[in-house]
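# Got a predicted model here, sequence first, then my questions.
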Amino acid sequence: MTSLNSVKESGAVDVLVVGAGPTGLALALDLTRRGVRALVLERADALFPGSRGKGLQPRTLEVLDDLGVLGAVLADSANAPMGRIWQDGRPVGEHDMLGDADIDGPTDTEPHRRARLIPQWRTQEILFARLTGIGGRVAFGVELTGLDQDAGGVDAHLADGSTLRAAYLVAADGGRSTVRKALGIEMTGQGGATVAPDPMLVADLRLRPGALDRDHWHVFPGADGAFAAICPLPGTDDYQLIARTEDLDVPAVVAALTHLSARDVAEVRWASDFRPRAAMAERFRAGRVLLAGDAAHVHSPAGGQGLNTSVQDAYNLGWKLGQVLRHGAPPALVDSYEQERMPVAAQMLGLSTRIHRGEEERGEAGRQLGLGYRGGPLSEGSAGALEAGDRAPDGPLPDGSRLFDLFRGPHFTLLAVGTDAELPPVDAEFVRTRRIDGYEPYGKGIFLVRPDGYVGWAGEEPTGLARYLARFAGTALRRPAEPGTGGPSRA
């Protein structure tokens, strides 16, 4: 944890991140590893204690790999168990809850194929430990009450009467975002602002030993739309309860909607109520203030898209702020955050809403491996099997490492695949260059892979590459070598 007084004394903040949920922590972690001085402000006195967002999709697992926390996540997570359907106290069938039980294991291009279950509080603990381990800063018990901004930065006004100034401020403070309200940005409904009118209860609880097995995700459909599901949470002795009910008495809800009794609930560790909504902010940026995660889009929990879309917001934004603040890229680069992420958020909101209403099954789209930025403001060209904006596939390298090992870190990767085309000599610390023999998922060509793992530029020849790279720094490329004095840059 960080003393707010020490921050005030040093005055050294580049980016203020409001909210220490998965979005804010992932963003601060990405910024910190880039050498950007980030500070997370969290109104609560500690990290969020509940399991709410418990599913991590395959694309998010790739993001967490790059951020250096995948090992800890895999150690404390598990594949989703098969759903067991109950009626009148008897199991009557089974159901694949995430629609991925029949998916094969890892492939060369996709090292993660199935979602993993892990309680949100544990994901946050892992991100927090990594962030603080590399010198990142989180200040708890600090409430933002308002803000002002000018052409040079943002002044954040705090509840204790003090003010902090930063070059940028990012709202990661949830669906009821104080920052978004201070900016006057409205939320608009996607597929109907209220996904379903019925109130829902979510809780973490412990059951009497033997009350339910931990090998299944237990589902209890009832009459007139009544519903409860009790899922074991990996790495804990807890279960998560989700129920359609107005009652907030967890033991009573368990007794009413399942064959268990109230006495089978040994402990209620956390509980919250909500109404499923789908809404998106009218814009994700106002000057030097940006919205990310639930502050920008609110999802139904169905389909497990909310936390995942939010962490990927942070992953998209972090490298762009880093290029502006550390490498002299034009501030207009930050505009591409809204341009790229708003369509993705709208797509995922629509998906989670349709899943909640039973109009669509969970499937490939929910794994988010097919998301990309084709046609976006930073996508230019095509070559071989890929088009700019596509996710850059993983794959084996001759030395036993993998492409994702090559991509891991806060840099761009200039990848020449199956071609002898001469590459411009790159004189930028944020670009690494590598040649490899032909690899079918890429085909033949030159690919500039962005720090977030998407192809930014692609071509059969490097024409236009220098101009493209110059968008990301004050001076990205040195002059081409004189004939006979230099050659292709190699890792």
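Happy to help now that I have it. Numbers count the residues shown, from 1 in each chain.
# CA only for contacts and neighbour counts going forward, please
Fine.
# May I see the buried residues of the host helix or strand of Ser272?
Secondary structure from DSSP states H and E places Ser272 in strand 265-274. Neighbour-count burial for strand 265-274 flags Val265, Val268, Ala271, Asp273 (criterion: 16 or more other CA atoms under 10 Å).
# one more structure, for comparison:
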Amino acid sequence: MANPSILIAGAGPSGLILALFLLKNGVSVRIIDKEVKHRIGSRGSGVQPRTLELYDILDILPDILAAGEPTPPMATYAPGEIKPTKTVRLSEPLERSPDMPHPNAFIIPQDLHEEILRAHLQKLSCSVELGSELRSFEQFPDNVIAHIVKTDSDGNQLEESTSFDWLIGTDGARGVVRKQLGLSFLGETREEQYIALGDIVVEGVDPKLWHIWHQPPQLMALRSGGSSSNVFMFAYTGRSEKLANKTITREEFIEEFYAITGRRDITFGPATWLSNYRPNMRMVDNMRVGRVFVAGDAAHCHSPTGGQGLNSSVQDVANLGWKLALVHKGLASPTLLDTYSEERLRVIAQMLKLTTELYNKTFTNLGGGGMEDEAWQRGGDLRMLGINYCGSSIVLEDHAPLEGATAYSKSSGGRVQAAYRAPDASGLVSVGGEEAPTTLFSVFSVTAHTILLFGGDETDRARVAEVVGRFPEEVVRTVQLLPQGQTAGDSATSALILEDREGHAYAGYGVPLDRLTAVVVRPDGVVGAVVSGAEGVERYFQKIVL
């Protein structure tokens, strides 16, 4: 059997999602992890709305939603008191809308999250190879030689050297890939701010709430794994000097908890994992060197505030996955891969700015003895629905960027815009079919660009079809969207024709009825172009394919 084309080193969420993207695109992968057992622990549990949308397009969302829950309220307590002094929400829940069906973050423990992703990989005949550590690699013009050490359950080791076409390091902030590439990792480490983290069984607190006790400069927080779970993740900061520079033990945590909270009615069971953390805010200056890439924590790390890290990591590989698939299959120039760094570094820089400001606000507030609601407010830009690739060399923008716009800025003007997320629309009915109504997120694909054709006449659409016909079928597909009540003519040129029966697509995209608008949606759910005819479609794809 031929060796897989791509090696993914690191099997956290970013590595798993990248493997899914590539496999769905028909590219073979090998995904390894140095751990001999799958990691346990809730760790990064927040899944933001933009990531939920990506999971919808990937067709894995139902399993994620079934295993997770909306973010619960947060209760704060005075020492010794059983009733909360205040209950607040990190963000006010938003109502679903046809263009934004997943407006609120979900909470799912990271180990359960990864288990679901691995199950979807197994459906594609791919499994994570545990106990396999990438020690080093050598890069050549046409391949990468990876030196891997495999450790079995008895501790026996076997060394191998294997050739791959590409290597992606999703091996975390301490991984070997970024270090061997010699990439900078600029930023800061808050040496003085240690945070103890872990998962522990807790009895005597409501799992439907997050719980916080604050005695400046100390803060103790308990976050449940779900509304019916007695396993809580704890976060403890402001520890005494004797405990600061070490991993806290279960017994030390319990002693500190009782000292801060005065709540000896709360009891504890086993601790499943314990960790010592110092906030790092760092990022690379490049995410690709030749045939080797970094993504996720290997490329950027951040403060824990804001719930952006795991989500940014997943969106890294969504950006990379479709581009790498096209280049690997010989359908696009290798220069397309340069746009991975071009597009993502701008977003990551803004993410670090936002999360660091939020971290500073939160801990300044805590240090001053306050627990004002503002310090805990999330939502807004942190939902990640405004993340964009404005200024990208492969986006055919139809508007000038707004003055002061950032990588997290929302689009404006009430219409779809290139470089931003492609909105959803429900109530779409297949013309001539008997299927139930569908949505745009169900129509979008991670394996091809989707051209949405709004309005225009048959001549306009035929010209677009002529242009599309020049490109490989696996690169692009066309969907014709008919206004509410309109039927398709005999000479329709799209393989899929949908009636916008409830009017959400035309309204949500802000497009006219009387002339053609072609919206090109990339496999990562980003709008690559909004153009008025075949010439614009051709100009866009000249940026993408050979």
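In hand now; what should we look at? Everything numeric in this text was worked out from a predicted model, so none of it was measured.
# TM-score of the superposed pair?
Overlay of the two chains. TM-score (TM-score structural alignment, normalised by the length of the first structure): 0.89; 457 aligned residues with a CA RMSD of 1.9 Å.
# okay if I get the buried residues of strand 265-274 of the first structure as TSV plus distance to Gly93 of the first structure?
Below are the buried residues of strand 265-274 of the first structure laid out as TSV (distance: CA to CA, whole Å):
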residue	distance to Gly93 of the first structure
Val265	24
Val268	28
Ala271	28
Asp273	29
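# And those residues, which two are furthest apart?
Comparing every pair within the buried residues of strand 265-274 of the first structure by CA to CA identifies Val265 and Asp273 as the most remote, at 18.2 Å.
# sorry, back to before: now, among the buried residues of strand 265-274 of the first structure, which is nearest to Tyr373 of the first structure?
Using CA to CA, the buried residues of strand 265-274 of the first structure come closest to Tyr373 of the first structure at Asp273, 35.2 Å.
# which one among the buried residues of strand 265-274 of the first structure gets closest to Gly153 of the first structure?
Closest approach to Gly153 of the first structure among those (CA to CA): Asp273, at 37.3 Å.
# Which residue in the second structure aligns with that closest one?
In the second structure, the residue matched to Asp273 of the first structure (TM-score structural alignment) is Asn276.
# Map Val170 of the first structure onto the second structure.
Per TM-score structural alignment, Val170 of the first structure is aligned with Ile168.
# again but with Thr188 of the first structure, I slipped
Matched to the second structure by TM-score structural alignment, Thr188 of the first structure sits across from Leu186.
# Val284 is in contact with that match, correct?
Yes - the pair Leu186 of the second structure and Val284 qualifies as a contact (CA atoms under 8 Å) at a distance of 6.5 Å.
# neighbour count winner among those two?
Set Leu186 of the second structure next to Val284 and count neighbours by other CA atoms under 10 Å: Val284 wins out with 23 against 12.
# Leaving out chain neighbours, which residue sits closest to that one?
Phe185 (4.6 Å; CA to CA, 6 or more residues apart in numbering).
# Surely the one you found touches Asn286?
No - taking contacts as CA under 8 Å, Phe185 of the second structure lies outside contact range of Asn286: 9.6 Å.
# May I see the buried residues of the helix or strand where Glu251 of the second structure lies?
Using DSSP H and E, Glu251 of the second structure sits in helix 250-261. For helix 250-261 of the second structure, the neighbour count (16+ other CA under 10 Å) marks Arg250, Phe253, Glu256, Phe257, Tyr258, Ile260, Thr261 as buried.
# Please apply the same query to stretch 132-140 of the first structure.
For stretch 132-140 of the first structure, by 16+ other CA under 10 Å, it's Thr132, Gly136, Arg137, Val138, Ala139, Phe140.
# just checking, next helix/strand downstream of the strand holding Ser272 of the first structure?
Going down the chain from strand 265-274 of the first structure, the next helix or strand is strand 277-281, by DSSP H and E.
# How many residues are close by Ala313 of the first structure?
Not quite, residue 313 of the first structure is Asp, not Ala. Around Asp313 of the first structure there are 26 residues (other CA under 10 Å).
# Check Gly105 of the first structure too.
10.
# Trace it over to the second structure, please.
By TM-score structural alignment, Gly105 of the first structure lines up with Glu95.
# Likewise for Arg116 of the first structure?
Match for Arg116 of the first structure (TM-score structural alignment): Phe106.
# What lies in contact with stretch 362-375 of the first structure?
57-59, 98-100, 113-115, 303-305, 340, 344, 348, 351, 355, 379, 387-391, 454 (CA atoms under 8 Å, 6 or more residues apart in numbering).
# Which ones among the residues you listed map onto strands?
The members of these that map onto strands under DSSP state E are Glu387.
# now the contacts of stretch 362-375 of the first structure: which count as buried?
Buried by 16+ other CA under 10 Å: 57-59, 98-100, 113-115, 303-305, 340, 344, 348, 351, 355, 379, 387-391, 454, out of the contacts of stretch 362-375 of the first structure.
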